[in-house]
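> Coordinates only, no sequence provided:
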């Protein structure tokens, strides 16, 4: 399979494109405080406490021995946080990097990292949950993490550090949980939201949503249903070689969401909640432009659209057994992701290099070589992921000193995930071009190793790949309270996994072709230890040690006929069939305080992570293939903090930030052919720091309520590659500013907002794709207004 050169587009692109483009929130259904909808809370001098389910039970985050950011639906809406990529601005130590070899960043192609645990190869390093459904997918070259929209969301929980005990493999950097609003058995309510905005030099954006909560049988059965449609305006122009504009605003994105949930409480002890979430993201192109052209102009022969469809039905059962609570979660997850890449710089150029010129004493004229190199080519990628999973867990009641010093939770988890990928790489007009010059594409005198039918319907590569992964695990945690204020936690998970790759590929650019199957089995034991000291009701100190783990996997076939020189340079005759698991140990200490009568909260933590046997992508520059290998170790260390204050009723101030130093700790990666993988090299895609400040003031305006709000975000410098010779090696730091204001008029909330108010146009990434240096800027300033109503 031909893997595209690893142009790694990071957190900055995803965050800047999503946040600074049209902010189509459609979050009226969260019950949030868009203006002064929740008037008592708006004017309160108490800081809101967002409860979490990080440890699979609802509790105060200040009592949990881990670094957690819990962002409520109200806060998401207030700050126009539109989707998961926006979290990289307001939550410490989260970053984004494009999946290895994606050759162009767009929606659904990035991977999430926490605390510098960044790897664009192998399994994911961060677990993603939508409600009770795990939607974590591997770092295959064709796609990245699933990116749920923030529609009808109660809160988002970001759990930093390994979460393998309760969340399994691929939660080695942390876990992100999207917790939707549940149906209310009592209140009938309808929420509507609409928004319109404009982007400087681009097309307009708009959004609309409606959510209804309908009790069908009072206190027993309720339905919650909502729909949303959004359109984010584009600002990139497609041009031809003469600078003529072929199409405007090509990077527009449209998405639609539907969520349905039913809550049935047939008895006081039993609750059954079936739910379904559907999402479709239709991107017309990516946001790349050419750095040697005027701002926001892209010279490309082939457009690069994508369509990403997500479906997640789930049935959750909660049963109060008296002395313990039983939870069953039965889930199905399906993702269909079809996308097109502009393959002209890879396929057409690569084919032209195989032609032998008359200047070398053979037959192909230079004009034919140039004509082949100039042909347009596409890479058609059709991806489909399906997963079924089942989890049973039994949890004790919350701690009660009068009953027992113990609390505990235990369970079992099973999952089966299938990923099917189909790839076709046509070089449009290749057969006609050979015929135009009086040659055949099947002539081995001008095209080495040619064969009959090498380019059927102009296709140069055809591949079909089927990944299968099974997991089974048993897990548990126990807490023992030495005193009511001091307790220790011991947890562990034992996991067995098996992954299989069946692949078939052929046609000319596949070399000799390949039909093969590889299997790898993995086991892991991931313990966790923590100590929590509740100094007093307002202050908690903790320390923890935990292990994280990723499953190993199988590699796509690397043809030795075309990649022989690269493989030999790396000291091997053929690409490895599999790569092994990797793991890490994380050491963390922190404190959480609520001071001045809950008018000031301060959370801070420090961490040190030792990462062993890292799964890395090895790029073969001559033949443009990639395989995964275990190469080198790393250390990541740093800190994060979050501060919120209410110095007076109605005024909320917040500041957050994180610092990460993530570096390779030996030269093993260099020995395995990864250029630049030397001791001390910074792990790619990880910003050195990120920080955000925000201020919001709610006030009375006559008989109504109003607000004004402003915030700034900073993202530190990072490395886009381990190789210092790559154009994207140095990524600059940048900052943005956002403003908003609004008023409540009876049942209606009106607001205006400005994203990227300073109109920062920093080139935040500049990867090279073949001979072309692409650029990504912070999206231009956008201005919009919204109307929300509750009935």
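Structure's in. What do you need? Computed from a predicted structure; not experimentally measured.
> C-alpha only now, for contacts and for neighbours.
Fine.
> so where do the helices sit in the stretch 151-300 of the chain?
For the stretch 151-300 of the chain, the helices defined by DSSP state H, counting those that start in this stretch cover 164-167.
> Next: the chain.
Counting by DSSP state H, one finds helices in the chain at the ranges 11-20, 39-42, 73-78, 87-90, 164-167, 349-354, 366-373, 430-436, 560-569, 668-671.
> For residue 415, find the nearest of those helices.
helix 164-167 (12.3 Å; CA to CA).
> Can you give me every residue that contacts the closest residue to residue 713 other than its chain neighbours?
Nearest residue to residue 713, sequence neighbours excluded (CA to CA, 6 or more residues apart in numbering): residue 692, at 4.3 Å. For residue 692, the contact set (CA atoms under 8 Å, 6 or more residues apart in numbering) comprises 89, 90, 655, 656, 657, 711, 712, 713, 714.
> thinking again about what came up before, quick one: closest of the helices of the chain to residue 764.
With CA to CA, the closest approach to residue 764 among the helices of the chain belongs to helix 11-20: 6.6 Å.
> dropping in the other structure now:
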């Protein structure tokens, strides 16, 4: 089957509920920002400040593909410098989430993280573009065509900055950036000797300890021409979840290790080439537990290890051509994963007379002897392991020209190409009853293979017209074309669960279209800017590869959205106070959703209905005194369906007014940093406290869905004390994360088989120390 779609997209009219004027004049509530400081004077630079107060200083970003500051950029963007990440103990994107209004991560276990911005979350391809420098990174599709649910995240050591752009970035960043984009910018090799070292030790409540070691060394290989930078890291955790079925403590122990090797070649002052090899390896146990059993307890009958190895080979050329800057980036991202899941309780659901009749006795009621024999067979299958192995290669190529200098028009034009190949092997086998480990050689129940190939190409451009020294108008356009081929084969049948042998079959999907962006900004003063924008985003469609699924349910189409936004950026009180705000309305059409067949047997992707998000986000930072700094952010959002998701084949798809799952109406963060009097000679000391609030949400669309669960609101508090010496490079930190040891459930899912609910939580209270040393 081959489906060709050539959609015509028009701009809908009406910007109801966009009331920035009201939101923007609210008191400077929680949020943070960087400032426009082209002409900042030396007295401002020399002000004593806490670590967090660096947010008020100039941090350059390149989200628009040209260098600006956050306050100069007419987009909703947050950024944290590498120094701020280090001093605040942020080592992962998960820890960074609280710093960004409207950012959410659904963490359903090792390797299973779904990132969303502004409530744009759904199964399928990712809704947030994830970049390492110039290279887009994709999750693996798995058996459920859900690349967005398996997004890899980088270790944040020796990072220059992290940028988060909220709202669709379709024209410059393409597919799967319909909610926004996250860019991790690594420090590059420099022409000099540098080094850094950091180690940390923490005690986890209800569990063991966590330890980490990070290091960096920078060496000039050929003075003025070639330099290298090596980064290495290792982080271990003993875990805190106990398997009461197998009698094993701390089953969610983990080890994450890897590094980066980078070179910078500068043959002339106009040409720079950066090459990088990145390696990230994770070995972990499942961090899901069963609330019906007890806090941080699981009754899984099997050992559930997870292994993930990611590698990235990349090269980026920057060439200043006087009239424009040429950027050419090539990346080859490889990922291999292997993980085990417990299939035992699912198999136990077949222990009933109806299944004996339908799956064992050709539709005839089973006699007592037949029923006994059937039960003996089903019981012989447990404990059982559902094992998934996946291999992905994602090659990307991008070339663009960005105009230089000051002119009436600024412009960027470019081309993009992607070839992603996914291979998935899924199989069921027997496990050892005593240890829960997969028996090898495997006692195979069934096996199937999936090949998922995605090819994308695009041409894009943006131009900004500087109508006056205060008024800018930007227009962007992207043409895209993609083809997706999904191939499946079941080589070993398991008729008990209707997994019949299936020959290799393929389904092709292709689509082309255009994405539009329009933006107008007006700078009333050097410290006050207003902007408005309308932008599109989309995700590719594809095909399900689900055992026993009817052919009519195999394919699903792309979904798309329009984001309408009005925002302001401002600085006050001689730039000691900054306040940014944006209000937005998102219309999401032809949503991709996870549905179930009417008999409840199969889960698959489909298109059903539309949704709307109306939100207000604010972020602010205030240097109250030279020693005291307060910052924070808040996001209010109403994310719900705008029409019934009517379908004859999807169970409990959703109705108008249903809230989008896993999206709280309110999230907020408030932090306070205070520079203390000198405690130790030669060291600056400071203390930081932050409080993070996440409102309640639900796990499914329909309140009458069997698996509809409420996730309660929670508040987490952290405390950190820092000692830092600028002259010696030494630094020390004492921290308490999750100060009050809250069991905050960050992901929950219902199931019809025992124990009916699987949850993951934020890390329990962790008390630790960090020692670091910078060498220059």
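Ah, there it is. Being a predicted model, the structure only gives us computed values, none of them experimental.
> what about the counterpart of the residue nearest to residue 713 of the first structure in the second structure, distance to residue 53 of the second structure?
Here residue 692 of the first structure is matched to residue 669 in the second structure, going by TM-score structural alignment. The gap separating residue 669 of the second structure from residue 53 of the second structure is 16 Å, by CA to CA, to the nearest Å.
> how much does stretch 514-534 of the first structure stray from the second structure?
Following superposition, stretch 514-534 of the first structure is found to deviate from the second structure by 0.8 Å on average (mean CA distance after the TM-score superposition for the first structure).
> okay if I get the helices of the first structure as a markdown table plus mean neighbour count and distance to residue 134 of the first structure?
Listed next are the helices of the first structure as a markdown table, based on neighbours: other CA atoms under 10 Å; distance: least, CA to CA, whole Å:
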| stretch | mean neighbour count | distance to residue 134 of the first structure |
| --- | --- | --- |
| helix 11-20 | 26 | 22 |
| helix 39-42 | 17 | 33 |
| helix 73-78 | 22 | 20 |
| helix 87-90 | 25 | 19 |
| helix 164-167 | 26 | 9 |
| helix 349-354 | 18 | 39 |
| helix 366-373 | 18 | 44 |
| helix 430-436 | 17 | 44 |
| helix 560-569 | 17 | 37 |
| helix 668-671 | 19 | 31 |
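> For residue 770 of the first structure, find the nearest of those.
helix 349-354 (8.7 Å).
> any idea what sits nearest residue 522 of the second structure, other than its immediate chain neighbours?
Nearest one to residue 522 of the second structure, counting by CA to CA, 6+ apart, is residue 471 at 4.6 Å.
> ditto for residue 396 of the second structure
Leaving aside its sequence neighbours, residue 396 of the second structure sits nearest to residue 418 (CA to CA, 6+ apart; 4.4 Å).
> Can you find the partner of the one you found in the first structure?
Residue 418 of the second structure maps onto residue 415 in the first structure, by TM-score structural alignment.
> Over to residue 393 of the second structure?
Using TM-score structural alignment as the criterion, residue 393 of the second structure maps onto residue 386 of the first structure.
> What residues does its match make contact with?
With CA under 8 Å, 6+ apart, residue 386 of the first structure has these contacts: 332, 333, 334, 335, 417, 418, 419.
> do residue 609 of the first structure as well
Here residue 609 of the first structure is in contact with 584, 585, 586, 587, 635, 636, 637 (CA under 8 Å, 6+ apart).
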